[in-house]
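J.: Give me coordinates for this.
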Amino acid sequence: MANGSLATRTLLGRPIGEFYGYRVAGVFQNAAEVAASAQKATAKPGDFKYEDLNNDGIIDGKDRTPLGNPNPKFNFGLNSSFAYKNFDLAIDIQGVAGVDVYNANPSRRYGNENFTKDFFDNRWHGEGTSNTYPSVQIGSSTNAAPNSFFVENGSYVRLRNIQLGYTLPAALLSKWKAQRIRIFANAQNPINIFKYKGFSPEVGRQEGVDYSPTSRGIDANVYPLYATYNLGVNVTF
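T.: Modelled structure (predicted):
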């Protein structure tokens, strides 16, 4: 579900839980465009202009079409460690490719919540201002219906963890009666590379969202990952 509407479907021979909805052809710029369209009964300037895929002059459920695949084509990772003299390095890299995410967050803005800077800067706010982003009335009209605007590239590469350590030479340890002293610096999630406009394309469990295989990849308020940095000392006596 996305803003109360079904945003996915599962059919034999198609991807499980593929995103499904209307394909956006632009944004209505003025009342004349609305009056000449198949959406004249419901739309207004600043609303999404949907494609009439079956050319019957009506925008309805028959015009819905596959929009994206929440199942990644590739999952990859690298977990390795290196050592040189007294130094050691451990890294953990993980990512996915060939996957889509349904960013339902803009459609959940009903007027009291904040919009992202990207949406605010690019929103339609008068004729000619945007043919891609709708007006801020996105959450209270047919703009919120599942559509291609909300489907984004969910591929990412993330440096999950990196740790650099240095073990003090044995000659120093005899003075302190220690067997081993290792100093290290560690970072979790310090580098995240993705094009997704939400906080994180890695959509985990969210309250009130169905996470069955037929309803995955919907971002309805994913919290951003935070980076953690720390220093430490391991002492063995």
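J.: okay, CA-based contacts and neighbour counts for the rest of this
T.: Will do.
J.: hang on, isn't residue 30 packed against residue 127?
T.: Yes. Between residue 30 and residue 127 there is a contact at 6.3 Å, judged by CA atoms under 8 Å.
J.: After the host helix or strand of residue 80, heading C-terminal, what element do we hit next?
T.: According to DSSP states H and E, residue 80 maps onto strand 74-84. Using DSSP H and E, the helix or strand that follows strand 74-84 towards the C-terminus is strand 87-97.
J.: buried sites along that following strand?
T.: For strand 87-97, the neighbour count (16 or more other CA atoms under 10 Å) marks 88, 89, 91, 92, 93, 94, 95, 96, 97 as buried.
J.: Could you point out the member of those residues that lies closest to residue 177?
T.: Proximity of those to residue 177 (CA to CA) peaks at residue 88, which lies at 22.9 Å.
J.: Apart from its neighbours in sequence, what residue is nearest the closest one?
T.: Nearest residue to residue 88 in three dimensions, chain neighbours excluded: residue 165, at 5.1 Å (CA to CA, 6 or more residues apart in numbering).
J.: Same question for residue 23.
T.: Using CA to CA, 6+ apart, the nearest residue to residue 23 is residue 148, at 5.1 Å.
J.: separation between the one you found and residue 195?
T.: Distance, residue 148 to residue 195, by CA to CA, to the nearest Å: 16 Å.
J.: residue nearest the centroid of this structure?
T.: Taking CA atoms, centre = their mean as the criterion, residue 201 is the residue nearest the geometric centre of the chain, at 2.9 Å.
J.: One more sequence to fold, the one below, so I can look at both together:
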Amino acid sequence: MEFNANIATNSNKVLELAPGQQQIIAGTDGNFVTRVGGSIAELSGYNVTGVYKNQDDINKTPHLTGTVVGDYIVEDLNNDGVIDQKDQKIFGTYNPNFTYGFGSTFFYKNFELSFSFNGIEGRKIYDRAASSQDESGEGFGVPNKYYFDNRYHPVDNPNGFLAQPNMGNFSSARKLTRSSNLFYKDADYLRLRTLQLSYNIPQQVLSKLKITNARVYVTANNLLTITKYRGFNPDATSPDNILTNGYSYTNYPVARSFILGLSLTF
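T.: Sure, this is the predicted structure:
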């Protein structure tokens, strides 16, 4: 048997920007922040703690301007009685805390079985598809099952924790909460990258055919990904802009492939 493993970590810190500049705000919703002293493309936003289920609760608590029943409750982080940009905080970045991998090969007579896993821990992704369509409750979007099962509705689902479906225009408050913990997804995963079973044809068979070595194998790539992320791909990001690293929208899933092969040496 053979075994191998690896682990790596990487961090970054912004030391300086343009003269007089302390931060760069980027992204469709202005929720990626690169600032002096922080990491590149930190996810900034509100901390949502629930859903308003009646007007009286809205009237009694600090809330975003334009909040209506069925919108989100936002935490007043600085306790000043007002919900504004001062109540936004950093939730993490696409850059993981560490990456790791391991693999092994088993031998039995002429058979070989090998596999390799890789994974990441501590990654955050902004799921733009969820914030604007899949889990937003907007009337023109087609929601996913997770949103349908967990949406708030005063009759059909009074214990729901996602905002109430809205078939008209969204409130300004609902749009602002696109930049919140609800849509900053944990994108940790463990993936079975390769799995291969092979058979080495015996030399007594090959000598008659004047072949030095022959191996038949079947390989599966990306066979399994274990993750809590509900999107297509926990590696999704915007590859063309480092300032929005971790922006996931219309990204393709990782392809799964199967290969049957024969390797010959003459």
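J.: rewinding a little: and the strand holding residue 80 of the first structure with strand 87-97, angle?
T.: Calculated by axes from the mean of the first three to the mean of the last three CA atoms, to 10 degrees, strand 74-84 of the first structure forms an angle of 170 degrees with strand 87-97.
J.: Now strand 74-84 of the first structure on the second structure. Mean distance?
T.: Using mean CA distance after the TM-score superposition for the first structure, strand 74-84 of the first structure ends up 3.0 Å from its aligned counterpart in the second structure, as a mean over the superposed pairs.
J.: Please identify the buried residues of that strand?
T.: By neighbour count with 16+ other CA under 10 Å, strand 74-84 of the first structure contains no buried residues.
J.: can you give me the helices for the second structure?
T.: With helices called from DSSP state H, the second structure shows them at 55-60, 128-129, 145-150, 172-176, 203-206.
J.: So which bit of the first structure is the last one matched to?
T.: Under the alignment (TM-score structural alignment), helix 203-206 of the second structure falls on residues 170-173 in the first structure.
J.: And for that stretch, what's in contact with it?
T.: Outside stretch 170-173 of the first structure, the residues within contact range by CA atoms under 8 Å, 6 or more residues apart in numbering are 179, 180, 181.
J.: Kindly report the same for stretch 133-149 of the second structure.
T.: 129-130, 132, 151, 160, 162-168, 170.
J.: again with stretch 218-230 of the first structure
T.: 2, 101-105, 108, 185-190, 199-200, 203-204, 206, 209.
J.: buried set for it?
T.: 218, 219, 220, 221, 222.
J.: Tell me which entries of those lie within strands.
T.: Counting by DSSP state E, the part of those found in strands is 218, 219.
J.: ok, now how distant is the counterpart of the residue nearest to the centre of the first structure in the second structure from residue 5 of the second structure?
T.: Here residue 201 of the first structure is matched to residue 234 in the second structure, going by TM-score structural alignment. From residue 234 of the second structure across to residue 5 of the second structure, the span is 22 Å (CA to CA).
J.: Equivalent analysis for residue 95 of the second structure, please.
T.: 21 Å.
J.: the more surrounded of these two?
T.: Counted by other CA atoms under 10 Å, residue 95 of the second structure and residue 5 do not tie: residue 95 has more neighbours, with 23 against 12.
J.: what residue of the first structure is the furthest out?
T.: Most peripheral residue of the first structure (CA atoms, centre = their mean): residue 175, 53.6 Å.
J.: now the longest strand that the first structure contains, how far from the centre of its chain.
T.: When the first structure is parsed with DSSP E, its longest strand is strand 180-194. Remark: strand 180-194 of the first structure is offset 24 Å from the chain centroid, using CA atoms, centre = their mean, to the nearest Å.
J.: Comparing that strand with the second structure, how large is the average distance?
T.: Compared with the second structure after fitting, strand 180-194 of the first structure deviates on average by 1.1 Å (mean CA distance after the TM-score superposition for the first structure).
J.: So which bits of that strand are buried?
T.: For strand 180-194 of the first structure, using 16+ other CA under 10 Å, the buried residues are 180, 181, 182, 184, 186, 187, 188, 189, 190, 192.
J.: Give the aligned equivalent of the fifth one in the second structure.
T.: Correspondence of residue 186 of the first structure to the second structure, assessed by TM-score structural alignment: residue 219.
J.: Show the contacting residues for that match.
T.: Counting by CA under 8 Å, 6+ apart, residue 219 of the second structure has contacts 194, 195, 196, 197, 258, 259, 260.
J.: Spell out, range by range, the strands that occur in the stretch 151-266 of the second structure.
T.: Counting by DSSP state E, counting those that start in this stretch, the stretch 151-266 of the second structure has strands at residues 184-186, 189-200, 213-227, 247-248, 257-265.
J.: For the ones you listed, give me a markdown table that also has distance to residue 43 of the second structure.
T.: Output for the strands of the stretch 151-266 of the second structure, formatted as a markdown table (distance: least, CA to CA, whole Å):
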| stretch | distance to residue 43 of the second structure |
| --- | --- |
| strand 184-186 | 8 |
| strand 189-200 | 19 |
| strand 213-227 | 20 |
| strand 247-248 | 10 |
| strand 257-265 | 34 |
